[in-house]
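Colleague: sequence first, then the predicted structure:
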Amino acid sequence: MTAQPEQLLENNLISQLVGLGYERIILREEKDVITNFKQQLEKHNQVSLSDAELNQILIYLNKGNTFERAKTLRSRIPYVNALGENKTIQLIDQKKWCKNEFQVANQISMKGNYDNRYDVTILINGLPLVQIELKRRGLELKEAFNQINRYQKHSYGTGFGLFQFIQLFVISNGVNTKYYCNGRVKDRSFKQTFFWTDITNELITNLADFADDFMNPCHLSKMITQYIVLNDTQKALMVLRPYQYYAVEAIINQVKTTHEYGYIWHTTGSGKTLTSFKAAQILTDIPEVHKVVFVVDRKDLDTQTAKEFNSFSKGSIDSTSDTKTLVKQLAGDRKLIVTTIQKLNNTISKSYYLKDMAGLTNQRIVFIFDECHRSQFGETHENIKNFFKGCQMFGFTGTPIFAENAGTNEYGKRTTQMLFGKPLHKYVITDAIKDGNVLRFAIEYIRTFKQKDQILDIEIEKIDEPEVMQSPIRQKAIVNHILQNHRLKTHNKEFTAMFCVSNSDAAVAYYKLFKKAKEKGLHDLKIATIFTYAANEEQKKNKDYKLYANDDALGMVAEDAGPYLSKYKREELDDFIDDYNKMFQSNYSTKDSTLFYQYYNDIAEKVKNQQIDILIVVNMFLTGFDSKTLNTLYVDKNLKHHGLIQAYSRTNRILNEVKSHGNIVCYRNLKSATDEAIELFANKDAIGEIIEPPFEALDAKLKEKYDELIAIVPTVDNVNQLQNEEEQAAFVKAFREVMRLINKMKQYGDFDFEYLPITEFDFDGYKSKYLDLYEANKGLTSGATPAHSILDDLDFELELIHRDEINVTYIMNLLIRLQSAPVDEKASQEKIIQDLLNSDIQLRSKKELIDKFMQKNLPFITNADDVMEVFDDFIQTERKSAMATMSAEEQLDSDKLEHIIGEYLFTNRQPLRDDIVGTMLVKPKLAERSNKIERITYKIYDFVNTFVSGFAGRA
């Protein structure tokens, strides 16, 4: 059989689950689910519940969102029995996770806004906790993902809302299977769905194999009770990925069975903080473990990690503000502590703390060291090991120290394995790229200087004499190159960039060049810089920071260790911070370490929030800093080994479809160093897996995908002749592949439509037809029940459509030209405007508006200089009219509606349901409320897209 029907897939899965120990049960509708829930609850708790007692429990359970219900699931549920006694019951056993009742049902029907029938449901103690959605082979997995979103939207809240207790979803088409956490639909992304693997990171994609491993009752219950984190800050559930699970299990097993050390090698960007938190959290529950101490090597990471840990579990830890506080915490009752290695070293090396610390010498303390490739190779490590004789040490690193990249100090060459023992689990960069957890790198090597009028080839070695590399002429050429290419690299500043340079002299020089160019009006970029102006007291006394005795000249990436800068450099830095203060109305300086530390933190936040376009750094931010919005690293610094991988990895965090890779622009010869680093931390054959192919290879791939497109629709007009949804879906998939490739290619300096197999004219034409299909199949504002279309489940990836260089102002300039154009050119210029309106996703929402202006207003404007002013008045009038129409059609309080729209624009958060209900002059019946809220929400979005987005600073 070439295509496995969904029913056969479902039947086979259920048979397999029964074989694994699930009880097969027939549940047709909610009343059956409730009856079964009562029976299973009684069985699990060994009690008998009356109908009145059950009703109390159901009412108690039916409140809160998915996050709050996840907390309820993990707590005991109160009720009052017939004798008036206060009792509680347990919904799931979290400590003995195998001691729960496991059932499987299929085709449960729930009626909410629409009738929905769910494929396969896993019930634990009668509660539906796992939903499995199946599609036949050959269909995109995202179709199952989108269908679950519809279920949640339309029927999960029905009745007593028991389906809102679902913790995990599983989606499969038989050959590909993924899992993910429940949560708010609007926050859910297909990028947060995960494949399961074995312990060696080999994918388990086949449904039958996945069921055997992941759906085993004990394992599934363990994942739900032990490996889902309730993030208090985001109010979201987070499930661990397989490599995180295996790492935690390995550490737990090591602690329970031996006193040996170990380390986890998980590549940068793979979520080591979540992994280490979960390991620490579980370790604190082991009675033999006295304390768990999570150790970082920088003050900023101390605060940052404490913040992240507390987001995973509110109030789980306090960060240690000073050594005295740390001593109190170590001597106190708190089992989980986060601190810096410097403060930890102080507690055992300062004589006045030793009395308080003496009782800990032989205690079973587990130390978890973050980024253990740094600061672990000298005196401090020995001090900790010698003082805490009963301790057990574990390290986390994305780039271990091997013999090949080890520095030399008074203890000789020391590797990560020499200090921590064997790796307990590995997940290297090639694994992460294969799984889609981090992006690949697109690396360009730029020639930057001439000799006797001949450009020297970047591949020539040993051209790094300071007089050449720090030449003002060369530095100016680099700044010019960055300014010419920055918008291209960052998708018109949708993303941000870092520029790492060799030393503070270079940072000063480059900052001044960018500032001078800005004063000349050559750019409008927000540039900031930060570098160490003095080593702090702890670092000066910590010998571990001098890892690379002979590598300072190479600009190795290690956190700043000094030496002190001259007074001149500090004054320069203060001048730059003054510029920053003026730009952001702040008050930072280098006058004391607190203000400088606050400056550091503020820069970190502003880079993450895209408020800084380019951050110039020497060593800071090149390790341990995560920003999904950063996609480009400019490099004028010699890097190698773990320093190179760490620096490059600032750019490769997953964000959206537009961010297809991390851009690395090298102004130095790092080709050999890059290949060597990849070979060291992956393998010698991994270069092609980690680095994006050259432009020529993408061009060849585009030719292949374009041929597939024109085989379906030879011309743009042929899209109109597609006979059915299957043909339309084939076009959508084919053109989507073309868009993805062009999105990547646009970030290369060689990009030019003139040399591509598809012309820009045809690309825009296909894009218009693509958008027509998208809009025809959405019907977002319709209150009627839509017929299901196979196009509904396709991901159109509209992020790839927007043309950053075209906006309302650009269209207005075309309208001005149209107004003053000769009569014989008006038709052609009007067509240009219409084509642009049709081909851009943001401008299409304004098409009707601009068309109306062109027909009703433009012909009567006699002076081209008046076009902007007349258009502004026109927009204001139309905006007020549209607001009044929406208020009248939906019977809404116009002032409250305007307030909601203002809040949405300010916070960029979806309007709350209660706020929308608050605008209604006539409250609808309960059964009609959800439909009306949904309709009004989409009308608000449509209003903003039409009358606000793109008009900032105009009307």
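Modeller: Received the coordinates, thanks.
Colleague: going by C-alpha atoms from here, please, whenever you check contacts or count neighbours.
Modeller: Will do.
Colleague: spatially nearest residue to residue 699 (excluding sequence neighbours)?
Modeller: What sits nearest to residue 699 in space, not counting adjacent residues and going by Cα to Cα, 6 or more residues apart in numbering, is residue 756, at 7.0 Å.
Colleague: dropping in the other structure now:
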Amino acid sequence: MPTSGEHKTVQARILEYAEAIDWTFVPREEAEQRRGFDPDVPAADRARNRSLFFDDLLDAKVREFNPRYAEAAGALLGQFRHIRTDIYGNRDFVEQLRNRGTFFDHEENRERDLILIDYDEPSNNVYEVTEEWAFHNGHYGTREDVVFLINGIPVLVIECKNASKDEAIALGVDQIRRYHRETPELFVSQQLFTATDAIGFSYGVSWNLVRRNIFNWKHEAVGQLEAKVNGFCAIPQVLAFLKDYIVFAEKDEELHKYVLRQHQTGAVEATVDRALDAERTRGLVWHTQGSGKTFTMIKTAERLFRAHEADKPTVLLMIDRNELEDQMLKNLAALGLGTLEHASSIARLNRLLRDDYRGIIVTMIHKFRDMPADINTRSNVYVLIDEAHRTTGGDLGNFLMAGLPNATFLGFTGTPVDKTVYGRGTFKTFGCEDDRGYLHKYSIAESIEDGTTLPLYYQLAPNEMLVPHETLDAEFLSLAEAEGVADIEELNKILERAVNLKNFLKGRERIQQVAQFVAEHYRQNVEPLGYKAFLVGVDREACARYKHALDEFLPPEYSEVVYTSSNNDSAALKALHLDPKKERQIRKSFGKLDQYPKILIVTEKLLTGFDAPVLYAMYLDKPMRDHTLLQAIARVNRPFEKEGENGTQEMVKPHGFVLDFVGIFDKLEKALAFDSDEINAIVKDLKLLKVLFQNKMETRAPEYLGLIERNFDDRDVDTLIEHFRDPERRKEFFKEYKEIEMLYEIISPDAFLRPFIDDYGTLSSIFQVVRKAYTRRVQVDRDFQRKTNNLVQEQVGSYGVSGVGDLVEINADTIELIKNKEGGDGTKVINLVKSIEKFADENSDDPYLIAMAERARLVQESFEGRQVSTAEALDALLKEMESNEARKKEQAEKSFDGLTYFVYRSLLDTEIQNAETVSQRIRQAFADHPGWKSSDKALRELRRQVTFAIFAETNDLDRVTAVVDELFSLLARADRI
């Protein structure tokens, strides 16, 4: 049964929906003419000669918006063409799109802002959408499905895929990744992309193709393409992305680009509206940790500062950590804000406020101590307070409110508001003007559902290592002053008085026992997954002891200690002090999979604000509760994905993991003073994963295990090939298996798994057979995770699995060999297709074999879709082999190589005269340009010579174009077989 193409099912509908929301559709032919299409230029050069803009429209809008800009678009386009084709050039273009470029006004002898888009009066802009946006840079060609333009400038591209394709969205993103690699010129101006199959709708920004930064556009009408286009592609939404919600930031000395997600933009809009509300002066934004709260605060500050209604305001960004303060200043500076001050002291902050400074001030919360009352009484003072739950107690809040009596106070918190007196105070201070107690919320459950953060699972250490219940309860959990504890310093003061508790935790024999357990657990459970870990000691002395103990069980380079140093420290503590440069290097190295250390031993530093997605496990040996506990364990909930070649996923972090050596999680309701719904969303017992694994192995696995009746002989393989011929059935199996595999990876090694090992190994072997049979060479993810891979090696060896993957050599004997080979025809079809693909890959300079491999893949697709029978598919492939043998014979008779013969046959098929002579000329042209694959100049000259060699024999431009395009298209695809 024929399947609908991606244009019919997706592309045409997107264009229709875009027109309905006021984008003007420009047909492809008209778009090409407006880009400088010249019908007299050979087709091989047309895409290369096209402009990347609608030049005439851009010229007209620049003249309209900038009447004093004498040079107009001619000079502007020349300037644009010299912008770097990388993320730095893209950042420069964003500045242009935000009207922060300049031009020189000769009449007034001064610089003026260059306006490209009218954000104040959006109706003054021209909004257009077109399709099949083609470009060729002389080496690679790209054709984008749907492109949206504002004033002739492409800003958004949509890649459309057919929903019937496996992993359609992932393939669409991979295609956009390839566009970046091969034609980066397109992504100087293009800022946003989406990939859709009419069901899913993933979006991101150009120059950031990391999977964790590609998001699903959320809409109440789940699965409805029209609703998602109406939301994401709405003109006000696209303008908002361009003007406000694309950000650049440096991390580890590298430039990164991000787009704010819906919960972030929603919070920015809500906080700006509240700040400009004359009637209300309070608001609380509760966004779970790891959901981008820092960028939300930065964009709120920028929006308020630039708002006309704010009338030159003072915006205070109140930070609670030195390291975050430094990062905040860097990110704000990257926004190009000229009026930015760092109040690094109490005196400096007082002076700025007293002198009525207008702009953004970055400072720390404790700088408000002893501030005079009424130091600034303006109402357009906006105070944005990070981790707001820490400012409501003691005198800091009083000094803050008294010093700025008419200011608007906007609190931001990353942890749920607790039910203690501190939590009620937070609601009272910041949430008093909202019925729900907060202005905007993004819960832990929402964050996990969106993939912004990962679920957390915990496991208790063996009983003999846990703190005795009565000691933990008496000296920590039952203390009134420990309720709602908000920061590490406050926690440390409480623990200083817990003498028995600390003595137990730091006992030398116990330290040795825990260190050995940690080392073995890390080696067996965490290191095979590829991730890293924290060991959290109760204090600095405990950290030092753990370092010496761990070094007995692990190589010394595996671990490093990071804690705050003091001049009064003992010799043992000073021996582990780090200078700032060394500490920065350790932090940076820890964030990389392939570098040491693998375990950081910490007690206060890095437990808040440190973001290392490779961190998977936390060995918790410090009593913590409420906000401090949440902030600490949130270090391990950051998503991480490692990509291999061609965007394939090699690693996907499943969740965060906490191994509790204290016993805190045994008293979870007491340790976390939050609503039960929030607690349930925060952490779950690892035992639940065991229950889930057992359930899947007992209910889902038997359906697949029943397919193996003969201990995996060739007939079992034939059964698998036929059973999973249906793509939907395969897709369901792959999904089920990957879920089971991930559970196994997390739980293993564990005695619980012993009864399931044989069945799991068989299931993995089934997956291996089906995967090898039906997936292309470029896969969306790798076959097996590490622990499973070791098991499968043994299991497959015991079964002697064969059949799929037994490739045959492509030669004169292939046909007879295939006919006489044991096994079913379905297996023969699969093996023959893969053999042809491999042969073409090994002879990638032969266009005939590349085309033959593509025809073989089409046969396999028809076979999978049951458009042809198994016998018909095998017959078609055998005929391909016969044709290839006939081709080889004729080619040998003429002493042609593969390239020359392919050109010769193409010329004959299109009835072009003197085919043999012309094909020899073309062969010589290739020989004269040996560097054509790596040199754009050589490729352009080669295409020109090939085109004119054929053109000399015919005036039929279409026929010439067809031959040249097919030849170079096949050769280009050879690199991606």
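Modeller: Received the coordinates, thanks. Just so we're clear, the structure is a prediction, and the values are computed from it rather than from any experiment.
Colleague: could you check how far the residue nearest to residue 699 of structure 1 is from residue 881 of structure 1?
Modeller: 45 Å (Cα to Cα, to the nearest Å).
Colleague: for stretch 604-622 of structure 2, grab the matching residue range in structure 1.
Modeller: Mapped onto structure 1 using TM-score structural alignment, stretch 604-622 of structure 2 spans residues 619-637.
Colleague: mind checking the end-to-end distance for the matching stretch?
Modeller: Termini of stretch 619-637 of structure 1 sit 10 Å apart (Cα to Cα).
Colleague: now that stretch, how far from the centre of its chain.
Modeller: Relative to its parent chain, stretch 619-637 of structure 1 has a centroid offset of 16 Å by Cα atoms, centre = their mean, to the nearest Å.
Colleague: residue 135 of structure 2 belongs to a helix?
Modeller: No - counting by DSSP: H, G, I helix; E, B strand; the rest coil, one finds residue 135 of structure 2 to be strand, located in no helix.
Colleague: for it, grab the count of nearby residues.
Modeller: 22 (other Cα atoms under 10 Å).
Colleague: isn't it up against residue 47?
Modeller: Yes - if you go by Cα atoms under 8 Å, residue 135 of structure 2 and residue 47 touch, sitting 4.8 Å apart.
Colleague: find residues that contact each of the two.
Modeller: Each of residue 141 lies in contact with both residue 135 of structure 2 and residue 47 under the rule Cα atoms under 8 Å, 6 or more residues apart in numbering.
Colleague: returning to that earlier point: buried residues in the match of stretch 604-622 of structure 2?
Modeller: Within stretch 619-637 of structure 1, the residues that count as buried by 16 or more other Cα atoms under 10 Å are 619-624, 626-637.
Colleague: what do you get for stretch 296-307 of structure 1?
Modeller: For stretch 296-307 of structure 1, by 16+ other Cα under 10 Å, it's 296-303, 305-307.
Colleague: ok, stretch 517-532 of structure 1 next?
Modeller: The neighbour-count check on stretch 517-532 of structure 1 (16+ other Cα under 10 Å) flags 517, 525-532 as buried.
Colleague: just curious, which of those is nearest to residue 339 of structure 1?
Modeller: residue 532 (21.6 Å; Cα to Cα).
Colleague: show me where the stretch 401-550 of structure 1 has strands.
Modeller: 408-409, 412-413, 423-427, 441-445, 450-451, 454-455, 496-501, 527-530 (DSSP state E, counting those that start in this stretch).
Colleague: gap between residue 316 of structure 1 and residue 68 of structure 1?
Modeller: With Cα to Cα as the criterion, residue 316 of structure 1 and residue 68 of structure 1 are 18 Å apart.
Colleague: and for residue 888 of structure 1?
Modeller: From residue 888 of structure 1 to residue 68 of structure 1 the distance is 37 Å (Cα to Cα).
Colleague: so for the two, which sits in the more crowded spot?
Modeller: residue 68 (16 against 12).
Colleague: was I right to think the residue nearest to residue 699 of structure 1 contacts residue 701?
Modeller: No - here residue 756 of structure 1 does not reach residue 701: they are 11.0 Å apart, not a contact under Cα under 8 Å.
Colleague: show me what residue 398 of structure 1 aligns to in structure 2.
Modeller: In structure 2, residue 398 of structure 1 lands on residue 414 (TM-score structural alignment).
Colleague: hang on, residue 612 of structure 2 is in a helix, isn't it?
Modeller: No - the assignment for residue 612 of structure 2 (three-state DSSP) gives coil, which keeps it out of a helix.
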